[in-house]
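Q: Give me coordinates for this.
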Amino acid sequence: MFNAVQKENQPLAERVAEQIAQLIQERELKEGDRLPNEFDLAQELGVGRGTIREAVKQLVARNILTIQRGKGTFVTQNPGIVEDPFGFNYEQDQQKLGLDLLEIRMVIEPWIAEQAARKATLEDIREIYDLCDRVERLICQDASHLEEDIRFHVAIAQASKNIVVPKIIPVINRSVDMLIAMTHSALLQETIETHRAIADGIAAHDPEKAREAMQQHLKYNWDCIHQKLAQEEKDI
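A: Alright, predicted model coming up:
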């Protein structure tokens, strides 16, 4: 039977959820890997199938597992990172939140790009360029590029090879979403150019170039937002 650290008086389903999470870690299961079926897990962990179902539900809620009907249960992307772990949705002043998120990104994301330039693999670089191309294509088609823009920044974060950086991906994701809305997608050409410069810096393994390109990318957003805010004040 799988051995996991158990807390005193912890409900059985919670203990089994921890055991399954430990199984994922010890077997080095990655995004998209399929878990053993319900029957096999119940046999391995020595519990009933109902307990397995309840444990899986808890892991789904924690964004560790995802259930695909008719196919099985799979490990999610970025296990454990939920959609809004910092409670951004409940902040009253969303405009200030957007600016504060951008301030944080201006501190940490140039460093992330620098680390990606040092440590990115050929596969990382190919993915970053592919996402760069997708964003540009969507912009040229006058289609929403939000999802691919987020994936571009996430790919850079993952290429940094720092195990802490992926944990702050929700900050980057929420900020990209808010910035596109706050700038009213005004920075389309700037996005194409700076994304390309960031990708080129990482591909060349040039930390300074990657850092400066990321700084410029974020500065365009900062300047654009403050120009819009200043104009709104004049119009009042």
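Q: C-alpha only now, for contacts and for neighbours.
A: Fine.
Q: Check whether residue 144 sits in a helix, strand or coil.
A: Of the three states, residue 144 takes coil under DSSP: H, G, I helix; E, B strand; the rest coil.
Q: these two touch, right, it and residue 136?
A: No. If you go by Cα atoms under 8 Å, residue 144 and residue 136 don't touch, sitting 10.7 Å apart.
Q: Those two: which is more packed in?
A: A count of neighbours by other Cα atoms under 10 Å puts residue 136 above the other of residue 144 and residue 136, at 22 against 13.
Q: Who are the packing partners of the one helix or strand the more buried one maps to?
A: Residue 136 belongs to helix 122-140 when assigned by DSSP states H and E. Helices and strands in packing contact with helix 122-140 are listed as helix 146-159, helix 188-203; criterion 3 or more Cα pairs under 8 Å, 6 or more residues apart in numbering; DSSP states H and E.
Q: what's the closest of those helices to residue 177?
A: helix 146-159 (6.5 Å; Cα to Cα).
Q: What residues sit buried inside that closest one?
A: By 16 or more other Cα atoms under 10 Å, the buried positions in helix 146-159 come out as 146, 148-159.
Q: wait, which of those residues is closest to residue 111?
A: Using Cα to Cα, those come closest to residue 111 at residue 157, 9.9 Å.
Q: I'd like the helices and strands packed on helix 122-140 as JSON lines, with distance to residue 172 appended.
A: Shown next, in JSON lines, are the helices and strands packed on helix 122-140 (distance: least, Cα to Cα, whole Å):
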{"stretch": "helix 146-159", "distance to residue 172": "7"}
{"stretch": "helix 188-203", "distance to residue 172": "15"}
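Q: for those, which one sits closest to residue 17?
A: Using Cα to Cα, those put helix 146-159 closest to residue 17, at 26.6 Å.
Q: Could you figure out how far the closest one is turned away from helix 188-203?
A: 20 degrees (axes from the mean of the first three to the mean of the last three Cα atoms, to 10 degrees).
Q: which residues are contacting the helix or strand just after helix 146-159?
A: For helix 146-159, the succeeding helix or strand toward the C-terminus, using DSSP H and E, is helix 169-182. Applying Cα atoms under 8 Å, 6 or more residues apart in numbering, the external contacts of helix 169-182 come out as 81-85, 98, 101-102, 105, 146, 149-150, 153-154, 157, 221, 225.
Q: one more, for comparison:
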Amino acid sequence: MPLLRAPLADQAADALLERIRSGEWTLGEKLPGETTLAPQLGVGRSTVREAIRQLAGRGVLQSRQGAGVFVTALDAPEEWDAVLRRADILSVIEARIAIESEAAALAAARRTPAELRALRRTLDARGAAGADAGLEAHVDADTAFHRAVVAAAHNDILAELFDGFVPRLRQAMVEMLRLRPVADEAGDHDAHRALLDAIADHDAVAAARLSRDHLASLKERLS
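A: Sure thing, here's the model as predicted:
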């Protein structure tokens, strides 16, 4: 049936995606050509090309020069920002555990002297930004330390994932600390220092464990 609502390219992309989701084409399968798809969708070939470009941008299709268009995913992932906006803070902390414990282990193996100095600076700044500095300042200083750990892992994907959490995490942490202040700030800071020491000592096992334990205790406070 012809697609009547504008924009036609968006409608054509949705129709193609629905056919992929339904199993009409399997992963890795080549799509029919534009001359076949255009009359099926009730649009022109240029609209089909734009729809394919849209789905290629979303990782569902891939155009291969001289070979055609192939299915590279069976669904389009939801936008990352939308996922984070909907996620509850416990889910974010659980994801942080997975990301940061691995990042801590990698940091212990890969950190440079300059990165170790950066970790020490951010830890000192975190210690200076205690409760008297305000909740926002404390959360920002804490985040900067954890970001320095992730940076020392030398893994761009882990860093990008962590950075994606920051806006969602910041406000939630401020609100949580307002309702449930840290009972033992000195002990909490010591836990961060122990993590830095493990990274400094190239102890990947201890670094991963300390990172996981710290974030797991945070999760327990939220439960």
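Q: Could you quantify their similarity as a TM-score?
A: Comparison of the two superposed chains (TM-score structural alignment, normalised by the length of structure 2) gives a TM-score of 0.56, and 139 aligned residues with a Cα RMSD of 2.3 Å.
Q: circling back to that earlier point, show me the contact partners of the helix holding residue 136 of structure 1.
A: Under Cα under 8 Å, 6+ apart, the answer for helix 122-140 of structure 1 is 144-145, 148-149, 151-152, 155-156, 159, 188, 192, 195-196, 199, 202-203.
Q: how about 6 Å then?
A: Defining contact as Cα atoms under 6 Å, 6 or more residues apart in numbering, one finds that helix 122-140 of structure 1 is touched by 145, 148, 152, 159, 192, 203.
Q: What of stretch 193-209 of structure 1?
A: 114, 117-118, 125, 210, 213, 217.
Q: and if you look at stretch 91-104 of structure 2?
A: By Cα under 6 Å, 6+ apart, the residues outside stretch 91-104 of structure 2 that reach it are 150, 153, 207-208, 211-212.
Q: and of those, the nearest to residue 136 of structure 2?
A: The nearest one, if we look at the contacts of stretch 91-104 of structure 2 relative to residue 136 of structure 2 and count by Cα to Cα, is residue 150, at 20.9 Å.
Q: How about the closest one, nearest residue that isn't a chain neighbour?
A: Nearest non-adjacent residue to residue 150 of structure 2, counting by Cα to Cα, 6 or more residues apart in numbering: residue 103, 5.3 Å away.
Q: returning to what we had before: pick out the most distant pair among the contacts of stretch 193-209 of structure 1.
A: Of all the pairs that the contacts of stretch 193-209 of structure 1 form, the one spanning the most space (Cα to Cα) is 118 and 217, at 19.4 Å.
Q: and the longest helix for structure 1?
A: With DSSP state H setting the assignment, residue counts place helix 207-235 as the longest helix in structure 1.
Q: could you check the distance from residue 196 of structure 2 over to residue 182 of structure 2?
A: From residue 196 of structure 2 across to residue 182 of structure 2, the span is 20 Å (Cα to Cα, to the nearest Å).
Q: the more surrounded of those two?
A: Set residue 196 of structure 2 next to residue 182 and count neighbours by other Cα under 10 Å: residue 196 wins out with 24 against 15.
Q: Give the aligned equivalent of that one in structure 1.
A: In structure 1, the residue paired with residue 196 of structure 2 is residue 199, using TM-score structural alignment.
Q: got it, and residue 141 of structure 2?
A: With TM-score structural alignment as the criterion, residue 141 of structure 2 pairs with residue 148.
Q: Tell me how many other residues crowd the residue lying closest to that match once chain neighbours are set aside.
A: Using Cα to Cα, 6+ apart and skipping the chain neighbours, the partner closest in space to residue 148 of structure 1 is residue 135 (5.8 Å). Counted with other Cα under 10 Å, the neighbours of residue 135 of structure 1 add up to 26.
Q: aligned partner of residue 135 of structure 1 in structure 2?
A: Checking TM-score structural alignment: residue 135 of structure 1 goes with residue 126.
Q: From residue 94 of structure 2, how far out is residue 108 of structure 2?
A: 21 Å.
Q: what about these two, which has more around it?
A: For residue 108 of structure 2 versus residue 94, the count of surrounding residues by other Cα under 10 Å is larger for residue 108: 27 against 16.
Q: what's near enough to touch that one?
A: So residue 108 of structure 2 contacts 199, 202-204 (Cα under 6 Å, 6+ apart).
Q: Give me the aligned partner of residue 113 of structure 2 over in structure 1.
A: Structural correspondence for residue 113 of structure 2 with respect to structure 1 (TM-score structural alignment): residue 122.
Q: For the nearest residue to residue 117 of structure 1 once chain neighbours are set aside, give its distance to residue 161 of structure 1.
A: Nearest residue to residue 117 of structure 1, sequence neighbours excluded (Cα to Cα, 6+ apart): residue 202, at 3.9 Å. Residue 202 of structure 1 is 13 Å from residue 161 of structure 1, where distance means Cα to Cα.
Q: again with residue 97 of structure 1
A: From residue 97 of structure 1 to residue 161 of structure 1 the distance is 28 Å (Cα to Cα).
Q: Kindly report the same for residue 216 of structure 1.
A: 23 Å.
Q: Not including adjacent chain positions, what is the nearest residue to the residue positioned nearest the centre of structure 2?
A: What sits nearest the mean C-alpha location of structure 2, by Cα atoms, centre = their mean, is residue 161, with 2.9 Å. Distance criterion Cα to Cα, 6+ apart; nearest residue to residue 161 of structure 2, sequence neighbours excluded, is residue 99 at 7.9 Å.
Q: on that earlier part again, max pairwise distance over the contacts of stretch 91-104 of structure 2: which two?
A: Within the contacts of stretch 91-104 of structure 2, 153 and 212 form the most distant pair, 15.5 Å apart (Cα to Cα).
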